[in-house]
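1. Okay, here's the prediction I keep looking at, along with the sequence it came from:
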Amino acid sequence: MSHTAHIPSHRKPRRSASKLALRAGVAGGVLSTIAVAGAAGPASAEPVTETIEMPTLGSLGTDLSSAVAASAEASQQEALDQSLEAQEAAALQTAAKEAKKAKAEADRKAEAERAEKARQEAEAKAERERAEAEARAEAQARASRDSARTQLSTTSASSDSGSGSGSSNDSGSSAGSSSESTQVSSGTAASIVAFARAQVGDAYVTGGTGPNSWDCSGLVQAAYAAAGIDLPRISYQQSSMGTSVSLSNLQPGDVLYWGSRSGSYHVAIYVGGGKYVGAQNSSTGVVERSLDWDPPSGAVRLL
C-alpha cells in the first residue's frame, strides 16, 4: 500500500473552460469600465459607467440549436409537400381511371337499352301483324260460317216444304208413310250436323250460347234448335233424354256424352264418318275430332 494513499491532495481543482471564459468576460467588462472612468478625469461631475456584454457559450449553443431545428423543420415541411404532391397526382390518376371506367359502363348500358328498345319494338310490330292476320282470318271464317248458316236455313226451309207436300199425299200406304218419316229424320239430322260443323273454329266460353262462342251443351242445344227441336240447357239433362244407343251403331245427329248418362259432364254431336263436333275447351274451341281422339262414354238418339 502506498504511504501517500490517505494524504489529502493540496492541489486546487481544475476549473472548466466554460467557467474560465465566463470569468474572463466579466473581468474584461470591469476593466473596461475602470478605464473609461479614469479617462474622464476628476472634472466629470458624474462617473460614466458603460457595460459591454460579451457573448457567452450558452447563447451560442442556443442559437445553433435553433438553427438546426429550423433546418430540420424546413426539411420536414419540404418532404411533407412532396408527399402531398405525390398523393394528389395518384388521386388524379385514380379519378381519371374511374371516370373512364364509368363512361365505358354508361356507354354499355345505353347500348343495351337501345338494343332492348329495338327488340321490344320488333316484338310489338310482330304482335300487331299477328293480331291483324288473326282478325282477317277470323273475319273470313265468320263470313264462311254466316254463308253456311244461310245455306243451312235455305236447306231446312226446302226440307220443311217437301215434308208438307208429302203429308198432303192421298196414297195413304204404310210404305209411303215410313219412307216420308225416314226422309224427315234424315233432313233433320243433316240440319243438325250442318249447323254444328258451321261453328267449327268458334271460341269456347263457359255458359256460351252463340253466335260466336259456345260451351258444349250450348252448342248441342243450338244445333237441335236449328232443326226445330228443343233440348234442355244442361249436358246431363240432354244425355238423359232419348234412347241409349251403342257406340258401334251411331248415326249422324246422335248426342255423345262423357261420364254417366244421368251425370254427364260433356256432350257433343256425332257427324258421321267416326267423327264428332263439340265445344271442347278454351284452348281448342269448337273442333271436329275423331272418336279415337277422346272416346265418349255413350250416346243417345233423340231423332
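-> In hand now; what should we look at?
2. When you work out contacts or count neighbours from here on, use the C-alpha atoms and nothing else.
-> Noted.
3. which of the residues in the lengthiest strand in the chain are buried?
-> When every strand of the chain is counted residue by residue (DSSP state E), the longest turns out to be strand 263-272. Residues of strand 263-272 classed as buried by neighbour count (16 or more other CA atoms under 10 Å): Ser264, Tyr265, His266, Val267, Ala268, Ile269, Tyr270, Val271.
4. Would you enumerate the residues in contact with the last one?
-> Pointing back at Val271 there. Each residue near Val271 by CA atoms under 8 Å, 6 or more residues apart in numbering is listed here: Val193, Gln251, Pro252, Gly253, Asp254, Val277.
5. Presented hereafter is structure B, for comparison with structure A:
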Amino acid sequence: MSHTAHIPSHRKPRRSASKLALRAGVAGGVLSTIAVAGAAGPASAEPVTETIEMPTLGSLGTDLSSAVAASAEASQQEALDQSLEAQEAAALQTAAKEAKKAKAEADRKAEAERAEKARQEAEAKAERERAEAEARAEAQARASRDSARTQLTSTSASSSDSGSSSSGSSAGSSSESTQVSSGTAASIVAFARAQVGDAYVTGGTGPNSWDCSGLVQAAYAAAGIDLPRISYQQSSMGTSVSLSNLQPGDVLYWGSRSGSYHVAIYVGGGKYVGAQNSSTGVVERSLDWDPPSGAVRLL
C-alpha cells in the first residue's frame, strides 16, 4: 500500500455543468446590470442605492416545475380531447351501421309483406275463378239433366199411350209387352244417368241430391213404377237374377237380399249408376269397382 493512501483529498466536489452554467448566468446578469447603471449616470450622480432583486435558484426551480406541470397537463388534456373525438367518431360510425342495418331489415319485411299480400290476392282470385267455373258447370249439368228428365217424361207418356191402345192376338200382346218393358228400362237407365254428378245426402230424394234408395225409387217412378223407399225393401221385390245374366234396369244390391244396405241400377255394359257416398256423389262405375252381392229384376 502507498504511504499516501490514507491522506484525504483536498479537491472540491465536482459540480455539474448545468449548475455551473446557471450560476455563471446569474452572476453575469448582475454584473451587466451594475455596469449599465454606472455608465448611464453622471459622474457627479449620487451613488445608486436601489436594490435589484435577482431571481434565486429556488424560484427558478419552482417556475420550471410549474411550467413542466402545465405542459404535462396540457398534453394530458389534448390526449383526452383526442380520445373523446375518437370515441365520438366510433359511436357515429356504429350508429350509422345500425341505422343502415335497421333500414335493410325494414325494407326486407316490407317486401315480404308485399309478396305475401300478392300471393293471397292471387289465391283468392284463383278460388273465385274456380268457384265461378264450378257454378257454370253445375248450371250446365243441371240444364242437361232437366232436359233429359223432360225427354224421359215424354217417352214414358208415349209408351203408356201405345200400351193402352194395343190390341190383337196373344202373340201380338206378348211382343208389345216386351217393347214396353224395353222402353221402360231405357227410361230408368236414362233417368239414372242424368243424375250423375249430383250430391249424395242421407235421406235425399232429389231433385239434385240423393241417397242410394232415393235414386232407385225416383228412376223407377220416372217410368211409372212405384217402389218402396228403403233399400232392403227394394231388393226384396221382383225376381232374383244372376250377376252374369244382368239386363239394363235391374236393381243391384249389396248385403243380403232381404237385408241389403245399398242399392244401384244396372245400366248395361258392365256398369251401374248409384248414389255411393258423400265423397263421390252419384257416379257411374264398373261392376269391378265395387262388386254387388246380387240383383233383382222388377220389369
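-> Cool, got the structure. Please read all numbers here as calculations on a predicted model, not as lab measurements.
6. quick one on the thing from earlier: ranking the contacts of Val271 of the first structure by neighbours, who comes first?
-> For these, counting by other CA atoms under 10 Å, the largest number of neighbours falls to Gly253: 29 neighbours.
7. quick one: secondary structure of that residue?
-> Secondary structure assignment for Gly253 of the first structure (DSSP: H, G, I helix; E, B strand; the rest coil): coil.
8. State the three-state secondary structure for the residue nearest to it when sequence neighbours are not counted.
-> Distances taken as CA to CA, 6 or more residues apart in numbering put Ala189 closest to Gly253 of the first structure, at 4.9 Å, once the chain neighbours are dropped. The three-state assignment at Ala189 of the first structure reads helix, by three-state DSSP.
9. what do we get in the second structure for Ala189 of the first structure?
-> Following sequence alignment, the counterpart assigned to Ala189 of the first structure within the second structure is Ala185.
10. can you give me the helices for the stretch 201-303 of the first structure?
-> Residue ranges of the helices in the stretch 201-303 of the first structure, as given by DSSP state H, counting those that start in this stretch, are 216-226, 235-239.
11. and the longest one with strand 263-272, angle?
-> Spelled out, that is helix 216-226 of the first structure. If you take axes from the mean of the first three to the mean of the last three CA atoms, to 10 degrees, helix 216-226 of the first structure sits at 50 degrees to strand 263-272.
12. Next, work out how far apart Glu50 of the first structure and Pro42 of the first structure are.
-> According to CA to CA, to the nearest Å, Glu50 of the first structure and Pro42 of the first structure sit 17 Å apart.
13. any idea how far Ser279 of the second structure is from the corresponding residue of the second structure for Ala227 of the first structure?
-> Under the alignment (sequence alignment), Ala227 of the first structure pairs with Ala223 of the second structure. Note on Ala223 of the second structure: its distance to Ser279 of the second structure, by CA to CA, is 29 Å.
14. neighbour count winner among those two?
-> More neighbours sit around Ala223 than around the other of Ala223 of the second structure and Ser279, counting by other CA under 10 Å; the figures are 24 against 8.
15. and that one, how far is that from Ala264 of the second structure?
-> 16 Å.
16. And Pro42 of the second structure, by the same measure?
-> In this structure, Pro42 of the second structure lies at 158 Å from Ala264 of the second structure, with CA to CA as the measure.
17. Matching Ser217 of the first structure against the second structure, which residue comes up?
-> When the two structures are superposed using sequence alignment, Ser217 of the first structure falls opposite Ser213 in the second structure.
18. if we can go back for a sec, residues contacting the residue nearest to Gly253 of the first structure?
-> Contacts were defined as CA under 8 Å, 6+ apart; by that measure Ala189 of the first structure touches Ala227, Pro252, Gly253, Leu303.
19. Kindly reformat those as TSV and extend each row with distance to Ser158 of the first structure.
-> TSV is the format used below for these (distance: CA to CA, whole Å):
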residue	distance to Ser158 of the first structure
Ala227	12
Pro252	20
Gly253	19
Leu303	19
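20. Which one of those residues is nearest to Ile234 of the first structure?
-> Here the nearest of the contacts of Ala189 of the first structure to Ile234 of the first structure, counting by CA to CA, is Gly253; it sits at 17.7 Å.
21. can I assume Ala45 of the second structure sits in a strand?
-> No. Judged by three-state DSSP, Ala45 of the second structure forms no part of a strand; its state is coil.
22. Looking at the second structure, which helix is longest?
-> In the second structure, ranked by residue count with DSSP state H as the criterion, the top helix is helix 57-164.
23. about what we covered before: so the closest residue to the match of Ser217 of the first structure other than its chain neighbours versus Val296 of the second structure, what's the distance?
-> The shortest distance from Ser213 of the second structure to any non-neighbouring residue, by CA to CA, 6+ apart, is to Ser231 (5.1 Å). Ser231 of the second structure sits 12 Å away from Val296 of the second structure, going by CA to CA.
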